[in-house]
Every structure is written in structure tokens, then in C-alpha cells.
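# okay, sequence plus prediction incoming.
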Amino acid sequence: MDQPAELFDRQLLRRRRARTRDALVEADFLLREAADGIGDRLSTVARSFPLAVDFGAHSGLVGEALRASGKVETVVATESDVPLLMRQGGLRVACDEEFPPFAEGSLDLVASGLSLQWVNDLPGALVQIRRALKPDGLFLAAMLGGQTLRDLRQALLDAEAEITGGAAPRVAPMIEIRDMGALLQRAGFALPVADAETLTVRYGNPINLLRDLRHMGWTNALNARSRRPLRRDVLARALELYAGSASDEDGKVRARFDIVYASGWAPHESQQKPLRPGSARMRLADALGVEERPAGEKTGR
């Protein structure tokens, strides 16, 4: 079978995470937003979870939300950056998000905040997570997707093409809601749900946006990236184009972040299942109070 294309340079991502672990707190607003969103979605679930994993924990904000929910007894944090992991309390496991080390059917809940968008084989990671869940175990995740950083992506492409005659990718592609739902089904999750929330952040200068991305450790790590540093004239032109397309009347620029939330359950016989075709006890026409007609038959005006 063909191996999935490796979109990201995972070693480069780890090195950048390591360099920015002390600066992460200066730009953790997206992580906090994702943790709050996961906490909100967990609050609607009327059950408890003895053992949960904060998968790709960063600084532990999702784990804090799980504990604060009152629905989780024990939280295990996982991180590929060991020094960052060691700053967190409780149980900890050092691992790569592409290779979860948990035994089949061993977890009640897996929650992940803004980590899974950087794996090269997302369908494979979802399958491994589903297998690690006990029957009727819950998966909750938040990922950047949709139109995240669309203005920055376009400005960089246009500026480089204008000045050099070509352009290399500098902003990662983002997953769409419909694709997330399909991936959950493909991975074998029951009752899959995907939705999104948009967060608009305003900056006094586009450079401040680039600084935040650097502090997050989320600068360009695409395998297809150019190995040459971005030229200063290209950057200056990109910032000019960005300011022109995403500025408000007060001169501040907007940055769009779409957070795609995903949830699904490990299959269990107690879960609701769709009815078999033809098993309905009432005709749709009767329920709607209309006359039933054969398919293709037109009614008068």
C-alpha cells in the first residue's frame, strides 16, 4: 500500500517547539480557546470518565479543563517535548502524537488541543486513538482548520510571485469541517460530530502576528517549503499586501483562526443506531400532512 505523503517535517516542529517552550505563555490564546471549547463540549456529556489523556498537551491547558469539569478522575498528559512535559504535574507520558503508546481499550477519554493538525497521517492517528478507547469511550479534539490565516497565506504567495516569479508554500493547508466528519467515520467512531468556531484577533502591526506564530512554534514546517530564508523585500511586500487586505478603519489588521472541533465515541451496543430502511411505523406524507404521490409526478399550480 502507498504510504501517506509526509506533509510536515516533524523533527523541525519538535526543534521549534523546544526553542519556544519558554515563550509559549506569551502567545497561548489559541490553546486557551481550544481548552475552553473542549471543556464546554465535555460539560454537555452526562457521565464521568475514570481515565483521560491530554494528548499533545503543550502547557497542559486542556488537562486543566478536564480536571475542572468534575467529570474526570485521572488525567495523563502526553508530549513529545520532554522538558515541557516535565513542567506538568500528575501522570505523564513522553510520546509522538503519530504513535500513541496506549493499549487497546485502555482509555475512557482522549482529548487533544491543537496538536493533531501537525501529524502527517491524521486518519491513522484517529484509528489508533479509537482503538485505545474503551467501548463507549469519548474522543474530543480541537484543530486549526477552515480559513485560518487565509489573508497571510495569500499575501505571502502574491508577494513572492510578484518579486521572484515563483512562490513556495509558507502556510500549512487546513482541514475543513466536512472532511473532519468523514475522517471520524472512516476511523470507526460512532456518533461523529464536527463543528467550528472562528476567532478573529486584531494586531496593531502584522509583524506582531508573525511573532505570536513564532512563540507558538508554529512557523513554516512544511516539507515542501523553500530552504532559502524569506527575502526581506518579499516579506516587506507581503506585509504591505496583508495590511491592505485585512485592515480595519483604525489601522489594525485582522487574523482569522478557525478552530475545528471533533467528537466521536468508540462503538458500543448501548449507543443509538439508525433505523433499518422500511422499519418506520408512520409514512412521511402522514407526518407532514400532505398527499403522497409517486416519484416524478407533478402537482398542479
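Sure thing, it's come through. Numbers count the residues shown, from 1 in each chain.

# hey, let's count contacts and neighbours off CA atoms from now on
Fine.

# contact partners for Leu30?
Leu30 sits next to no residue when contact means Cα atoms under 8 Å, 6 or more residues apart in numbering.

# from Arg15, how far off is it?
According to Cα to Cα, to the nearest Å, Leu30 and Arg15 sit 20 Å apart.

# got it, and Met86?
Relative to Arg15, and taking Cα to Cα, Met86 is found at 17 Å.

# between those two, which has more neighbouring residues?
Met86 (16 against 12; other Cα atoms under 10 Å).

# which elements pack onto the one helix or strand Arg211 maps to?
In this structure, Arg211 sits in helix 206-216 according to DSSP states H and E. Packing partners of helix 206-216 (3 or more Cα pairs under 8 Å, 6 or more residues apart in numbering; DSSP states H and E): helix 10-20, helix 232-245.

# what angle sits between it and helix 10-20?
With axes from the mean of the first three to the mean of the last three Cα atoms, to 10 degrees applied, the angle from helix 206-216 to helix 10-20 works out at 100 degrees.

# what angle do helix 206-216 and helix 232-245 make?
110 degrees.

# so which bits of helix 206-216 are buried?
Within helix 206-216, the residues that count as buried by 16 or more other Cα atoms under 10 Å are Pro206, Leu209, Asp212, Leu213, Arg214, His215, Met216.

# can you tell me how far the second one is from Leu31?
Put plainly, it is Leu209. 15 Å.

# now the angle from the one helix or strand Phe257 maps to to helix 232-245?
Phe257 belongs to strand 253-265 when assigned by DSSP H and E. In terms of direction (the same axes, to 10 degrees), strand 253-265 departs from helix 232-245 by 80 degrees.

# just checking, next helix/strand downstream of strand 253-265?
helix 284-288.

# all strands of the protein, in order?
Taking DSSP state E as the criterion, the chain carries its strands at 49-55, 72-79, 91-94, 107-113, 133-145, 190-203, 253-265.

# try it against this one:
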Amino acid sequence: MVIFILVMTADIINFRHFVIRGSFLVNDELKDLLIRFFMEYYSCFDSTETSQREKLLHAYTKTSLFSLTADQRTALRNLYRDSHNIVRISVWKSFRDRLVKRGHMNIVGHLSSAFPRTQHDPSSFLLDIFFVSGDLIGCCMNGSLKMISEGEPDVFLLFTRSFILRRVTAQGLCIENDMINVRNVSEEELRSYTTTVQNALNAPPQVNQQIGQITAPSVSNNTSVNLGSQVAQSPVAMGELLSRETNLRLEWAMKCLEDNGWQYNDAKNAFLRLLEQGNVPPQAFRN
């Protein structure tokens, strides 16, 4: 017997009264740690050659787990083919061992083969920490990315990615569990998502909010952060990011950073000034 609950008009939640908040990162120490880690991670993931994703081997462990779920409408069939769909439980049981990737070698190999060249948009990232216990950190990231396949139109997707990270050193993290969901997005939906993110980043921070399962030693606070404004400290990572954003060759991007004391925003602003003045030589750009 199915029981339907009668919902009165007064019981319906008015979602227009909700305020979208920015990233919840617990405290400044964890915020800096995670931003550095993910900016370097996606800098490597978005390399012009997918083979460069082999560098991500150090981001995973021998016991790491990875799974993917994809919207059936996803333009890339190889993503949906590997989707970890438990709605059809009988099929899921038969294919679970193939769909769940285990160990750093299998995971990175799958990331290199299943995903074509990608370009994540750091300004679209919202990152929430939902669990901290001992050396484990649970977090969830939402954002947008572009899939780039030679000879085919670019495909835009939205993604939600949940991580369980382990602190292996004071400033070092590795991924124990990685679950990603990707879904198609129309131009209108992408604009709507971008507006939502900007509203979240501009919303005032919440004060003294108690969040269950947050057990970090520092006092929790809610900080709205645009991950795109924070850049990894690795010179190579900064150079690759500047190269992507300006279309400069990597060596020119590195020189620009060096000339500006490795201050990313200063380097980017200097490039824009020189570009406006017509003082950037053509050979500085990638073809």
C-alpha cells in the first residue's frame, strides 16, 4: 500500500527566501591547504596533452577508489558507458568491479583515457568541507568544465565531485576516495549556474554557524571564497594557469611571472597592459 502525504500550501517551502552561500572551508589553514592542492590538481588534469595526467599518480594511493556517474544525455558516450548507475541493481552488481576503479594506477589510467582534453573554470568552483576527523577531510566541489575534442565542437558540462582526502604531511594531501558526477548543461543553464555562483560569493558570511561532523581543532567559520582567485604556489602550476588564461606560450608565461615576482595577479595585469599597448610579440602566443 502506498501512502501519500497531503501537503498543505502553508507547508511548501519558499525557496526564494534561501540565500546561496559561498564555499564552506572551516578555517584558513584548511582553506589554503585545499586551494593549493586542487589548483595544482586541475592544472595537471587540464594539461594540453592528456598523457600529462600521469603526474596525478602522486595524488592517489594504492588503495584509492574512484567512480563516475553521468547523465544519460552526456554527449561523450565513453563517460556514460562507465557510469556507476545503481538504479538497475542487477546490472550494477554484474559490472561493479569494472566500474569502480581501484588503486592509483587504474584511476589515473582511466582519467587519461576516458576524459578528452578538459578545461575547468576555477571561477565556477564552490568547495564545501563536510567532514574533518583526524587526518581525513571530506569535501564536495561543484563547478563547470569544457571538454575539448579535436575536430568536434567543445562540450560544456557541470560537475559535482566528492573527495575523501588524507593529510600525509602538514602540507600534503592524497585522495582516498573520488566520486564525480558529470551532466550536460545548456547555455541558459550555464549562465544560471554562473549567476548563482557569483551571488554565493557576494553573499555575507554566516557567523557562529554550527555544522555537524566538523571536528577541526580550530573554531569553524564560513568563508566565501572564489577558488579562481587563489593560485597554487607551484611556479609550474602558476605558469600553466597563466598560459591557459592568456594563450601565452608556457615559457613566456613563466617569464612574465618571474618579472613580476611570482605574484600571479600582478603578472596577469602586466600582460593585459602590454597587450593593450600592442607590446606583446606574436611569437609569445600559442598557435
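Ah, there it is. Just so it is clear, the structure is predicted and the values come from calculations on it, not from any experiment.

# mind checking the TM-score on these two?
With the length set by TM-score structural alignment, normalised by the length of the second structure, the two chains reach a TM-score of 0.22; 118 aligned residues with a Cα RMSD of 6.9 Å.

# related to what we said a few turns ago, okay, the strands of the first structure, which one's buried deepest?
strand 107-113 (a mean of 26; mean count of other Cα atoms under 10 Å).

# who are the packing partners of it?
Using 3+ Cα pairs under 8 Å, 6+ apart, strand 107-113 of the first structure sits against helix 29-43, strand 49-55, helix 61-68, strand 133-145.

# who's in contact with it?
So strand 107-113 of the first structure is contacted by 31, 34-35, 38, 49-57, 62, 129, 132-134, 136-143 (Cα under 8 Å, 6+ apart).

# roughly how far does Leu241 of the second structure sit from Thr63 of the second structure?
Applying Cα to Cα to Leu241 of the second structure and Thr63 of the second structure gives a distance of 30 Å.

# ok, these two, which is more surrounded?
A count of neighbours by other Cα under 10 Å puts Leu241 above the other of Leu241 of the second structure and Thr63, at 25 against 12.

# tell me the buried residues in the helix or strand where that one lies?
Assessed by DSSP H and E, Leu241 of the second structure sits inside helix 235-246. Within helix 235-246 of the second structure, the residues that count as buried by 16+ other Cα under 10 Å are Val236, Ala237, Met238, Gly239, Glu240, Leu241, Leu242, Ser243, Arg244.

# from the contact counts, what lies against that helix?
By 3+ Cα pairs under 8 Å, 6+ apart, helix 235-246 of the second structure packs against helix 28-45, helix 250-259, helix 264-276.

# let's go with 6 Å and repeat that
helix 250-259 (3 or more Cα pairs under 6 Å, 6 or more residues apart in numbering; DSSP states H and E).

# ok, and the closest non-adjacent residue to Cys256 of the second structure?
Distances taken as Cα to Cα, 6 or more residues apart in numbering place Ala267 nearest to Cys256 of the second structure, at 5.8 Å, with adjacent residues excluded.

# same deal with Arg102 of the second structure?
Counting by Cα to Cα, 6+ apart, the residue nearest Arg102 of the second structure is Leu65, at 4.8 Å.

# same question, Phe163 of the second structure
Phe163 of the second structure sits nearest to Asp178 (Cα to Cα, 6+ apart), 4.8 Å away.

# for that neighbour, give me its contacts.
Taking Cα atoms under 6 Å, 6 or more residues apart in numbering as the criterion, Asp178 of the second structure is in contact with Phe66, Ser162, Phe163.

# same deal with Gly181 of the first structure?
Gly181 of the first structure neighbours (Cα under 6 Å, 6+ apart): Ala194.

# if you set the cut-off to 10 Å instead, what comes out?
Phe189, Leu191, Pro192, Val193, Ala194, Asp195, Tyr261, Ala262, Ser263, Gly264 (Cα atoms under 10 Å, 6 or more residues apart in numbering).

# surely the fourth one meets Tyr261?
Yes. Taking contact to mean Cα atoms under 10 Å, the distance of 8.1 Å between Val193 of the first structure and Tyr261 places them in contact.

# pull up the overlap in contacts between those two.
Leu140, Ile177, Met180, Gly181.

# could you dump those residues to JSON lines with distance to Tyr242 of the first structure?
What follows is these, written out as JSON lines (distance: Cα to Cα, whole Å):
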{"residue": "Leu140", "distance to Tyr242 of the first structure": "34"}
{"residue": "Ile177", "distance to Tyr242 of the first structure": "26"}
{"residue": "Met180", "distance to Tyr242 of the first structure": "29"}
{"residue": "Gly181", "distance to Tyr242 of the first structure": "32"}
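
# test my guess that Arg41 of the first structure contacts Gly264.
No. Contact between Arg41 of the first structure and Gly264 fails when scored by Cα under 10 Å: they sit 11.7 Å apart.

# shared neighbours, the two?
When contacts are counted by Cα under 10 Å, 6+ apart, Arg41 of the first structure and Gly264 are jointly contacted by Leu140.

# ok, the nearest residue to Ala243 of the first structure once chain neighbours are set aside to Gly244 of the first structure distance?
With sequence-adjacent residues excluded and distances taken as Cα to Cα, 6+ apart, Ala243 of the first structure is closest to Val253, at 6.1 Å. To Gly244 of the first structure, Val253 of the first structure is 9 Å away according to Cα to Cα.

# Phe55 of the first structure too?
39 Å.

# Lys134 of the first structure now?
Separation of Lys134 of the first structure from Gly244 of the first structure (Cα to Cα) stands at 51 Å.

# can you check Gln128 of the first structure too?
44 Å.

# of those two, which one has the most company?
Legend: neighbour count by other Cα under 10 Å for Gln128 of the first structure and Gly244, higher for Gln128 (19 against 14).

# so what's the residue count around Asp40 of the first structure?
With other Cα under 10 Å as criterion, Asp40 of the first structure counts 13.

# correction: the previous question concerned Gln185 of the first structure.
Around Gln185 of the first structure there are 18 residues (other Cα under 10 Å).

# name the nearest residue to it, ignoring sequence neighbours.
Pro192 (6.6 Å).

# residue contacts, the one you found?
Phe139, Met180, Gly181, Ala182, Leu183, Leu184, Gln185, Ala262, Ser263, Gly264, Trp265, Ala266.

# can you pull out the strands in the stretch 51-200 of the second structure?
Along the stretch 51-200 of the second structure, counting by DSSP state E, counting those that start in this stretch, strands occupy 60-70, 101-102, 117-120, 126-133, 136-148, 155-169, 172-184.

# now for the fifth one, which elements pack on it?
Based on contacts counted as 3 or more Cα pairs under 10 Å, 6 or more residues apart in numbering; DSSP states H and E, the elements that strand 136-148 of the second structure packs against are helix 28-45, strand 117-120, strand 126-133, strand 155-169, strand 172-184, helix 187-202.
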